[in-house]
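S.K.: The sequence isn't on hand, but the structure is:
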């Protein structure tokens, strides 16, 4: 399944964000430090500080050779990886940005965060197209359906809000979590939406009717991320309880637990973020222990 390959150190403070790049050997991390860090999977080592940042980074998003950096200040920067420089910086929100996603079919960028507003930006010139209030407090998670017809937001008021991507009209409120919703992911086939919350539960919503078909007591504490394997029927969850769990994406059975309690390698503090590399060979995790751990698929 997955085995520990390497623990990478170098960050001085908690890490909140990870992002891939076009290069399958390169990825990025950022957090409560002074910059965005580039790492190499080829050498399993630190490469360089890619760019300095003005405040803590809560989210990194890669798209089309641009790296989008969402900051605690409410601003986001656009780093052009071809040019090796920041090409834009936008004061997008009054409070921290917690999530950034792209809608490929519309050439749009979505930002949201602690102020509860969702802002839609043109990827052509980073001008604001539209803004709406999704919640009256933090919106932490965004998921976009595989066919890009809808977008889901995970809110602090424990609601999941589904909007139509065509016109950003509200489609549905899902109310089952008892505490803030902190993680969301659509099944790659579009059959399910999976949500995770501060209530430590995973909820499986059947699509297109949003029927709640399963509630799983997945972790001991907050579920911070849900990440589907790019090619195989698995997904990973990570939590404040210092564990990563690997699940079957069809029957939602637990396959494996990656933690210090279950083996000799793992995180010592809350795990905040995970990414799979595009070829599915590696899972990368990070968190409050200032470590980046690379896990390798066996077989």
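M.R.: Okay, I see it. As the structure is a prediction and not an experimental result, all values here were calculated from the model.

S.K.: From here on, just use CA atoms for contacts and neighbour counts.
M.R.: Noted.

S.K.: next structured bit after the helix or strand hosting residue 195?
M.R.: Assessed by DSSP states H and E, residue 195 sits inside strand 192-197. Downstream of strand 192-197, the first helix or strand assigned by DSSP H and E is strand 202-206.

S.K.: Okay, angle between the helix or strand following that following strand and strand 202-206 too, please.
M.R.: Next along the chain after strand 202-206, taking DSSP H and E as the criterion, comes strand 211-216. With axes from the mean of the first three to the mean of the last three Cα atoms, to 10 degrees defining the directions, strand 211-216 sits at 160 degrees from strand 202-206.

S.K.: in strand 211-216, what counts as buried?
M.R.: Within strand 211-216, the residues scored as buried using 16 or more other Cα atoms under 10 Å are 212, 215.

S.K.: Presented hereafter is structure B, for comparison with structure A:
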């Protein structure tokens, strides 16, 4: 046990009163506190709150240490009815034992609510860790086994948890359910914003955002405001820095990285194909959605989760050429036929402004890096530049050549590169004058982009060129094709360049040595390229969007990699450690080994002897199953061989108990060995 208890006669009398009142008023906390305060005054007890905390410590030991109950009953007499009340009383925190075994749950993100790290798995459960004294301590899991990701958030030391339309509230220190409600619509997300809690749900084509509060054990709902579906966010992240440590999602698991980072490798895998029904001219990735500029329809929004067209922008146009986001504002611009450029609020997808240019068909469009200017051009000689603060046209630049097909500001904002005819005009933005003309292409300029200080151009002559804009010379012919090169897109901070060939091919080059690292065939002409953190998107002329998954592999020094999600698995009955590895035996007879990087290196089916063995990684392993090797869990008791204590945590509320020895002794039964 943790300590030796002693109580005065007055304190013992107050304990009898405390038991009687708690049994009677446990679900009426205000009345309970009032009566306790009055009785404490009658008995002359100055600080009854301190005394009640002492009672709670005594009762925690009484509940947990069953072998010591006789000894404790000699100190205070316990009313038998009190135990059943304490077990359902949500705000009484008793000792809890948690054990850490590898789990099959997958995570797509987590939330850092200092000092708590919380993560909802695809099994429906939320796991909680507490960061204390430089370490993450596993506190426990809350929720039900629904088999899908939950919505969750921590607020006022309670966990708000929803799967489908059911909303539950748990008191975190005890893990007990304090409130449960059935909502009219499924809950999409729960999120903290500026210390306020909000609930999100979908109603038809719109989303609803509603504030929540918890007062007196009751959930208080605030006003419900309609918002655009694109504004619904869970608040989860895949990376967070805690002191000098990095917590990160990798392959659906949560890792704590403390070693030296060696490198990040990016590989490319063929992904999904989405049907949109219109030839795609440009793509802007949004949160779980794509905004598409297309031929034959107003701009459309594609939902990536359902794979269906979700909505169309309310705009009387049937052709959209370019879609661009303001780098510093929640604002987007689209260029269309009829010399129109439309500007929209990104969050609400409501129009802000319609701009009219001095050209026909706005085929080219770009924002300056500071978001101050927007430039557009089309059929004709004019490039129009507007100020995004007052929407006044600050420059109508007339070029010698007709047919402006591409525009791109340099990363430092000093230049605007303009593709007109077969030449590239480099315009100084300080005075909006042409500084030089870059000539090499033998056809129209299809696209322009910058890789660092160098310019990349795509031409109808089938060439992708790398330019030194200071000298005006071509430094490299990156790629040639029998047909036109239609799009060039740098990504990953300029480490890679994607090139779309009209022949039905997308090539990816590594820009440090211009080596070809991947090629993807496209069953139609590729007409658009875009990228986010997870995918490269390829728009196609046949009305489809093809994707390429970006698979990242970060390598760290092995001694600094720890998987936090080596946590409860309901199927595990045994565990052992050796040489930094973890061996687990499950109720279904599976034997698995994870290495120190959190990678499964061995898997086998055990039926009397090893069967269906699978060596997943070198070195090849020879395993002997020895008696007394495992941690065994049965009816709340544990037994194990050397090192098993490392996988057992004792929690008081949200505080890890430092001295586990008396608790481990209590939950160990020698006779379990004979049974097994």
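M.R.: Right, received. Where do you want to start? From a predicted model like this one, the values you see are computed outputs, not experimental measurements.

S.K.: ok so, going back, which helices and strands sit right next to the strand holding residue 195 of structure 1?
M.R.: For strand 192-197 of structure 1, the elements it packs on are strand 181-186, strand 202-206, strand 223-228, judged by 3 or more Cα pairs under 8 Å, 6 or more residues apart in numbering; DSSP states H and E.

S.K.: and the shortest one, how far out from the chain's middle?
M.R.: Shown here is strand 202-206 of structure 1, whose average C-alpha point lies 18 Å from the average C-alpha point of the whole chain (Cα atoms, centre = their mean, to the nearest Å).

S.K.: on average, how far is that strand from the matching bit in structure 2?
M.R.: Following the fit onto structure 2, the mean deviation recorded for strand 202-206 of structure 1 is 0.9 Å by mean Cα distance after the TM-score superposition for structure 1.

S.K.: What's the match for residue 10 of structure 2 in structure 1?
M.R.: In structure 1, no residue is matched to residue 10 of structure 2 (TM-score structural alignment).

S.K.: just the strands in the stretch 301-450 of structure 2 please.
M.R.: Along the stretch 301-450 of structure 2, the stretches classed as strands by DSSP state E, counting those that start in this stretch are 308-312, 320-325, 331-336, 340-345, 351-356, 360-367, 373-379, 382-387, 393-398, 404-409, 415-420, 423-428, 433-439, 445-451.

S.K.: Nearest to residue 674 of structure 2 among these would be which one?
M.R.: strand 308-312 (59.5 Å; Cα to Cα).

S.K.: Which residue of structure 2 is paired with residue 176 of structure 1 in the alignment?
M.R.: Under TM-score structural alignment, residue 176 of structure 1 pairs with residue 399 in structure 2.

S.K.: what sits against that match?
M.R.: Residues in contact with residue 399 of structure 2 (Cα atoms under 8 Å, 6 or more residues apart in numbering) are 381, 382, 383.

S.K.: again, only using 7 Å
M.R.: Listed by Cα atoms under 7 Å, 6 or more residues apart in numbering, the contact set of residue 399 of structure 2 reads 381, 382.

S.K.: Please tell me how far it sits from residue 417 of structure 2.
M.R.: From residue 399 of structure 2 across to residue 417 of structure 2, the span is 12 Å (Cα to Cα, to the nearest Å).

S.K.: okay, how far is it across stretch 170-187 of structure 2, tip to tip?
M.R.: 17 Å.

S.K.: which residues sit in contact with the aligned partner of residue 384 of structure 2 in structure 1?
M.R.: Using TM-score structural alignment, the partner of residue 384 of structure 2 in structure 1 is residue 161. Applying Cα under 7 Å, 6+ apart, we find residue 161 of structure 1 in contact with 152, 153, 154, 172, 173, 174.

S.K.: Tell me the counterpart of residue 109 of structure 1 in structure 2.
M.R.: Alignment note: residue 109 of structure 1 maps to residue 332 in structure 2; criterion TM-score structural alignment.

S.K.: Wait, that match touches residue 342, no?
M.R.: No. In this structure, residue 332 of structure 2 is not within contact of residue 342 by Cα atoms under 7 Å, at 8.4 Å.

S.K.: For the two, indicate the residue with more neighbours.
M.R.: Per other Cα atoms under 10 Å, whichever of residue 332 of structure 2 and residue 342 has more neighbours is residue 332, with 21 against 18.

S.K.: For the more buried one, which residues are in contact?
M.R.: Residues in contact with residue 332 of structure 2 (Cα under 7 Å, 6+ apart) are 324, 325, 326, 343, 344, 345, 346.

S.K.: Since that was my last question, I'll sign off now.
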